[in-house]
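1. No letters, just coordinates:
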């Protein structure tokens, strides 16, 4: 059974993406620049300084990625393991995307925890989240680059640049947060183990096993209500300035999806096929 985008997409994603597209400029130029210059400059270090996952190097990860890519109907991306101090799995690349996983994550995460994180990143590829995320980042950086090029004789441009960047962030980061909800939902559908999904999210958020292991989920989710009550101008801007949803909100949204009839139906069909 294939998992299609409409099986996990958050209800607000299309609207948020539509609004973000209105704010994106020079789409083809930025995409081409990133693919042909930035990514090409990254690849030598990517291959030369990291471990590529193959059927003979960390084969269980290779098989995991191969299986989930097939279920999602996407081309299997290359996967690299890098030395890092954080729990992290992320995707890179506009069109020829690849996944990077920190060695710390591989070492300390269970199979299902790792599967959830990798599956979520594969969803970013399938749904073209990574494409739009890269364009989003390029657009936000653009005003600063323009300021650097035309610095002389442009008094006050810093203020205009900051206002423009703030506006772009508000629009684009809203989409980014919703896209993360969608990818988490896809990760769950691929794994079917909500405890492992929540555990993986906690570990990534806190980057500390002691804190993660001492979370009382009921108490932690109450912090979502506290966040919603912070409504001063500065508090609201701080919340809007986040690319990834706060942990309590992220877990709360995933639990909402897991309890939905849509998620239950997909998981039921997948269990029957297995």
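-> Happy to help now that I have it. Quick caveat: nothing in here was measured; it's all calculated off a predicted structure.

2. When you work out contacts or count neighbours from here on, use the C-alpha atoms and nothing else.
-> Noted.

3. residues in contact with residue 16?
-> 171, 174-175, 178 (C-alpha atoms under 8 Å, 6 or more residues apart in numbering).

4. could those residues be laid out in CSV, adding neighbour count and distance to residue 241?
-> Output for the contacts of residue 16, formatted as CSV (neighbours: other C-alpha atoms under 10 Å; distance: C-alpha to C-alpha, whole Å):
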residue, neighbour count, distance to residue 241
171, 20, 10
174, 23, 9
175, 27, 12
178, 24, 13
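
5. In helices only, show me these.
-> 171, 174-175, 178 (DSSP state H).

6. what's the helix or strand for the nearest residue to residue 27 once chain neighbours are set aside?
-> Spatially, and ignoring its direct neighbours in sequence, residue 27 is nearest to residue 135 (6.8 Å; C-alpha to C-alpha, 6 or more residues apart in numbering). Using DSSP states H and E, residue 135 sits in helix 129-149.

7. Which strands and helices lie in contact with that helix?
-> helix 27-33, helix 111-126, helix 157-191 (3 or more C-alpha pairs under 8 Å, 6 or more residues apart in numbering; DSSP states H and E).

8. Now tabulate those in TSV and tack on distance to residue 55.
-> Listed next are the helices and strands packed on helix 129-149 as TSV, based on distance: least, C-alpha to C-alpha, whole Å:
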stretch	distance to residue 55
helix 27-33	31
helix 111-126	17
helix 157-191	21
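
9. Mind checking those helices for the one nearest to residue 249?
-> Residue 249 lies closest to helix 157-191 among those, at 9.4 Å (C-alpha to C-alpha).

10. Comparison target, given below:
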């Protein structure tokens, strides 16, 4: 076996803090847990989706991944697999299945609940340094720990089957609630991305590679990397102050269905978190811990993923939520009260 690459990656440093048994609640972005709890409050939705995921969609995904992608393990792209193992050890997560797919788009994603997987696009692996790549891997591990995939699926089903749902729910005017529901769902989706950027930072424990990785997702020009200025990108978050309220409102409406926050906003939020007391406390060992029975073995790759009890624990950990319809209405009310609130994370 060839020697492993990336031996000098930050995650292998003797100074790196391993966050044993850390719970995702320790690093959630404000509003993420509340919005997710609102989705979880739909009666029976969680167990139903967990069953469908385990007995159908996970198996389809597993088969498709193995037929169409390259599976990464200790004997195949071992250096990349070792990076994933180390990131999982730092964030106290079972090692998921890992795949590489040939794709020119810089992207990575995760799926599954019991048998989780991380898919890395070849362009991403080729473009990023090991430390930047570990930030992205840590971000995806954050999604796994928070069981985001299950509730993204729930939101997608609400969007896809809304007409059927509204026709059978015996509530007058339920059809009028579609927009508030969607606004609440998309708002949570974006906040979940901020949460997972924090997970990526906790993995590498250095803001520089995280900021650099995010900056490249918004625009990378080969040969000009030395001229990229992250502070200038962060300054773009002030653009909303340069337009009138009508333009701002139209912009909010046009972008209300985006699933990811704009990169300048993510850069700003990550930098602020890196300088926060909350971040320093976690590295000092002061954080929420998962119950011992639910804490994932850091290097167990045998079954790869978050089990059903961990998903249930996530629901139990979440704060009491308002019904989803109320959450959607609250979102609309907040936007009415302050059009600029959408841009101020």
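-> Here it is on my side, so go on. Not measured: the values here are computed from a predicted model.

11. Tell me which of the helices and strands packed on helix 129-149 of structure 1 sits most buried.
-> helix 111-126 (a mean of 25; mean count of other C-alpha atoms under 10 Å).

12. compared with structure 2, how much does it deviate?
-> By mean C-alpha distance after the TM-score superposition for structure 1, the fitted helix 111-126 of structure 1 averages 0.5 Å away from its aligned residues in structure 2.

13. tell me, that helix lands on which residues of structure 2?
-> Aligned using TM-score structural alignment, helix 111-126 of structure 1 spans residues 130-145 in structure 2.

14. hmm, who's touching that stretch?
-> So stretch 130-145 of structure 2 is contacted by 6, 9-11, 23-24, 83-84, 87-88, 91, 93, 108-111, 113, 116, 118, 124-125, 149, 192, 195-204, 209-210, 212-213, 305-306 (C-alpha under 8 Å, 6+ apart).

15. Same check on stretch 232-250 of structure 1?
-> 169-170, 173-174, 176-178, 180-181, 201-202, 205, 220-224, 230.

16. what's the counterpart of residue 8 of structure 1 in structure 2?
-> Checking TM-score structural alignment: residue 8 of structure 1 goes with residue 27.

17. err, residue 221 of structure 1, not the other one
-> By TM-score structural alignment, residue 221 of structure 1 lines up with residue 234.

18. Residue 88 of structure 1 too?
-> Using TM-score structural alignment, residue 88 of structure 1 lines up with residue 107 in structure 2.

19. can you tell me which residues contact the nearest residue to that match once chain neighbours are set aside?
-> Nearest non-adjacent residue to residue 107 of structure 2, counting by C-alpha to C-alpha, 6+ apart: residue 121, 5.6 Å away. Residue 121 of structure 2 is in contact with 100-108, counting by C-alpha under 8 Å, 6+ apart.

20. one more time with 7 Å, if that's ok
-> Applying C-alpha atoms under 7 Å, 6 or more residues apart in numbering to residue 121 of structure 2 gives the contacts 100-103, 105-108.

21. same check, this time on residue 139 of structure 1
-> Contacts of residue 139 of structure 1 by C-alpha under 7 Å, 6+ apart are 24-25.

22. ok now do the most centrally placed residue in structure 1, which residues does it touch?
-> Taking C-alpha atoms, centre = their mean, the centroid of structure 1 lies closest to residue 180, which sits 5.2 Å from it. Going by C-alpha under 7 Å, 6+ apart, residue 180 of structure 1 touches residue 244.

23. Give the equivalent position in structure 2 for it.
-> In structure 2, residue 180 of structure 1 lands on residue 193 (TM-score structural alignment).

24. Now residue 106 of structure 2. Nearest residue, chain neighbours left out?
-> residue 124 (4.4 Å).

25. name the element the one you found belongs to?
-> helix 122-127.

26. among the contacts of residue 121 of structure 2, which ones are buried?
-> 100-101, 106, 108 (16 or more other C-alpha atoms under 10 Å).

27. Identify the farthest-apart pair in the residues you listed.
-> Maximum distance among those (C-alpha to C-alpha): 11.9 Å, for 100 and 106.
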